[in-house]
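Engineer: just coords:
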């Protein structure tokens, strides 16, 4: 396999721990540098890694790494990515790729011109849940797919998050926060999106923090907190999407795919696994679909391993741009009251074959 690929982490927030658990002992990866605006956080993380050292942010891109794992705040995603590309480094980042499709396009165009690779979360779509559902659809298990529904509802993150302000500011809201999981899954399952029509509402002007030292504090709501819309896929299927911080619970499956000969219930795309079920035409009950594809036991960071292993990431920057384009177009459609054709597209990523945890954790994933 050659020498391990040298990865540097910038941004040592909560999500960094999930990535480290996946990457720290993978034979194809060596985390060699860690940087954060708070040096104490980067030092603490580096101390837990056998080959890493904490470096100042201004020295990070010159620390001998090959790929930047960009875990900074969303507003910093584009500047950090472009700086890394300017230093000749590959990039893999947390979602979103950038705050706007224009900035995301600039990242991809700059990387392509430099012969560099860009990947982006979510990589949950590479797990057994979405990949098994995709394999079943592609194998004709429900006939020709004609429609889908995707539902994500929660009463609001202020109920559990001690600092929920950013969820209710521009760049936040239920669609931009959780939509990448659902729309990325729909592209894997049904192909790219051609156009969107959206509607949105903001029933409340303020929320009350319910936990932590700021409990009882009112925070303003500046963005729509219930967004719904229809995605027209290039292949002809229509997906109805609902994301909400206004609903308590739903009985619907996170994603359902309706085909001419059956309906497929798809598990939560914010998870890597979960049960896939089918209700065939003429049946009297749901039936389980055996696991047939995907990285078994995967966790956050599998997308970076996939990128390093293949050089053509399934959790690609191109897919992240397309999903961002669809989400921002949905919000614009809701505001303007019209159907909007997307200016981007993305090929369905290559399917993931069934790969056991022993295979991919040992570096035998391709």
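Structural biologist: Arrived safely, thanks for sending. These figures come from a predicted structure and were not determined experimentally.
Engineer: can we go C-alpha only for contacts and neighbour counts from here?
Structural biologist: Will do.
Engineer: mind checking the longest helix of the protein?
Structural biologist: Assignment by DSSP state H gives helix 317-336 as the longest helix of the chain.
Engineer: buried stuff in that helix?
Structural biologist: Applying a neighbour-count criterion of 16 or more other Cα atoms under 10 Å, one finds 317-334 buried in helix 317-336.
Engineer: The following helix or strand past that helix - contacts with which helices or strands?
Structural biologist: On the C-terminal side of helix 317-336, the closest following helix or strand by DSSP states H and E is strand 340-341. Secondary structure elements in contact with strand 340-341, counted by 3 or more Cα pairs under 8 Å, 6 or more residues apart in numbering; DSSP states H and E, are strand 193-201, helix 317-336.
Engineer: So which of these is nearest residue 187?
Structural biologist: Among the helices and strands packed on strand 340-341, the nearest to residue 187 by Cα to Cα is strand 193-201 (7.2 Å).
Engineer: hang on, the earlier thing: and the longest helix of the chain, what other elements does it pack with?
Structural biologist: Counting by 3+ Cα pairs under 8 Å, 6+ apart, helix 317-336 packs on helix 101-114, strand 118-120, helix 174-190, strand 193-201, strand 340-341.
Engineer: Below is structure B, check it against A:
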């Protein structure tokens, strides 16, 4: 479906949990999209979201059959991402899914192939790399501010979920763990800046065999067995020749490692948490003092989320708006299924290397996403928002 759209793209949301409120709220920011319907395994939850945002509550089958729904926004739990996305593609709908694309690379490849065979667009979170901080870092790297990237580090480290989540057990079982849960944010940003990966090596351990739930809820003060590594250190070799250490851990109380740093022949750059659209990017040219580029006043960088994280810039839905623009122009969209598949292959390779103790080649590749220029980024806004 390319060419000029005659009407806004109708969006149907499947999965009405907490993350859906972010997407539903942010939809009003962007042009070319119109919320139509929502569905959930819980009819009550779908009815609640429908009332909050003035859309129809439908069954999943009803939403997939709805002629006003052009694109399905898949916000279900990771275990059913594949089934819901495949069903939506089979129904002739474009899809944008929350991360990960699927729980295995084999499933991800089937989804990408299915979308291509049907002439449909498939996109996937995270789209955070399209925020102000990600765009600034990409421009600096593209302009040669650090020269040729040689090495770097990326760290996602914390204490895990059991101190705040009432039933965190699933995070610590196969298919969970810090790499699959949080890796997409870091690895997508690295691929955006450095291009595709070629090879990975990793070591994986468990900090504890059992963990104690201290969060309020029905399982408070009970323990559960850990079924997947919670502390992974990996080395990623990119096709460009750059090598980056990526650490992901739920066994760290406190640390001072920067989320992402890259070092090249002309200088160094550091990035904020890639799970947000904003934050400060810093540049050191040939060893000079860090020069900070704050994003608070920049497009998709301002702190805008008044609820659980008031210090965050949260513009989830930006990747959907970019996909919709691709439907109009025929150009490649950026938070694509191809990109998400490559990141999934990297994560699967890291976990496999942690088991085997040997390096794992990343067989697939992907084109580095096009830089989202400032003029195009602004054009994605709804007219009233762009004029504000």
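Structural biologist: Noted; the coordinates are in hand. Note that the coordinates shown come from a computational prediction; the quantities given were computed from them, not determined experimentally.
Engineer: Report the TM-score for the pair.
Structural biologist: The TM-score (TM-score structural alignment, normalised by the length of structure 1) is 0.95; 363 aligned residues with a Cα RMSD of 1.9 Å.
Engineer: still on that earlier bit, need the helices and strands packed on strand 340-341 of structure 1 in CSV with distance to residue 172 of structure 1, can you?
Structural biologist: As requested, these are exported to CSV (distance: least, Cα to Cα, whole Å):
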stretch, distance to residue 172 of structure 1
strand 193-201, 14
helix 317-336, 11
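Engineer: Three-state assignment for residue 232 of structure 1, please.
Structural biologist: strand (DSSP: H, G, I helix; E, B strand; the rest coil).
Engineer: Counting neighbours, what do you get for the aligned partner of it in structure 2?
Structural biologist: Aligned by TM-score structural alignment, residue 232 of structure 1 pairs with residue 237 of structure 2. As a burial measure, residue 237 of structure 2 scores 20 neighbours (other Cα atoms under 10 Å).
Engineer: Is residue 237 of structure 2 in contact with residue 243, as I believe?
Structural biologist: Yes: when contacts are counted by Cα atoms under 8 Å, residue 237 of structure 2 is listed as touching residue 243 (4.5 Å).
Engineer: nearest to residue 95 of structure 1, of the helices and strands packed on helix 317-336 of structure 1?
Structural biologist: Each of these has some distance to residue 95 of structure 1 by Cα to Cα; the shortest is strand 118-120, at 6.2 Å.
Engineer: ok, and what's touching the closest one?
Structural biologist: With contact meaning Cα atoms under 8 Å, 6 or more residues apart in numbering, strand 118-120 of structure 1 is reached by 90-97, 108, 111, 303-304, 307, 313-317, 320.
Engineer: now stretch 226-236 of structure 1
Structural biologist: 146, 174-175, 190-202, 238-246, 330-331.
Engineer: Ok, stretch 187-198 of structure 1 next?
Structural biologist: Outside stretch 187-198 of structure 1, the residues within contact range by Cα under 8 Å, 6+ apart are 125, 130, 133-134, 137, 145, 227-235, 237, 322, 326, 329-334, 337-342, 345-349.
Engineer: Can you give me the end-to-end span of it?
Structural biologist: The straight-line separation of the ends of stretch 187-198 of structure 1 (Cα to Cα, to the nearest Å) is 18 Å.
Engineer: which residue numbers in structure 2 go with that stretch?
Structural biologist: Against structure 2, stretch 187-198 of structure 1 falls on residues 191-202 (TM-score structural alignment).
Engineer: Now find how far off-centre that stretch is within its chain.
Structural biologist: Put simply, stretch 191-202 of structure 2 sits 16 Å off its chain's centre (Cα atoms, centre = their mean, to the nearest Å).
Engineer: is it possible to export the helices and strands packed on helix 317-336 of structure 1 to JSON lines including mean neighbour count and distance to residue 214 of structure 1?
Structural biologist: Shown next, in JSON lines, are those (neighbours: other Cα atoms under 10 Å; distance: least, Cα to Cα, whole Å):
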{"stretch": "helix 101-114", "mean neighbour count": "18", "distance to residue 214 of structure 1": "34"}
{"stretch": "strand 118-120", "mean neighbour count": "28", "distance to residue 214 of structure 1": "33"}
{"stretch": "helix 174-190", "mean neighbour count": "24", "distance to residue 214 of structure 1": "22"}
{"stretch": "strand 193-201", "mean neighbour count": "22", "distance to residue 214 of structure 1": "26"}
{"stretch": "strand 340-341", "mean neighbour count": "18", "distance to residue 214 of structure 1": "40"}
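Engineer: what does residue 161 of structure 1 align to in structure 2?
Structural biologist: Matched by TM-score structural alignment, residue 161 of structure 1 corresponds to residue 165 in structure 2.
Engineer: Okay then, goodbye and thanks.
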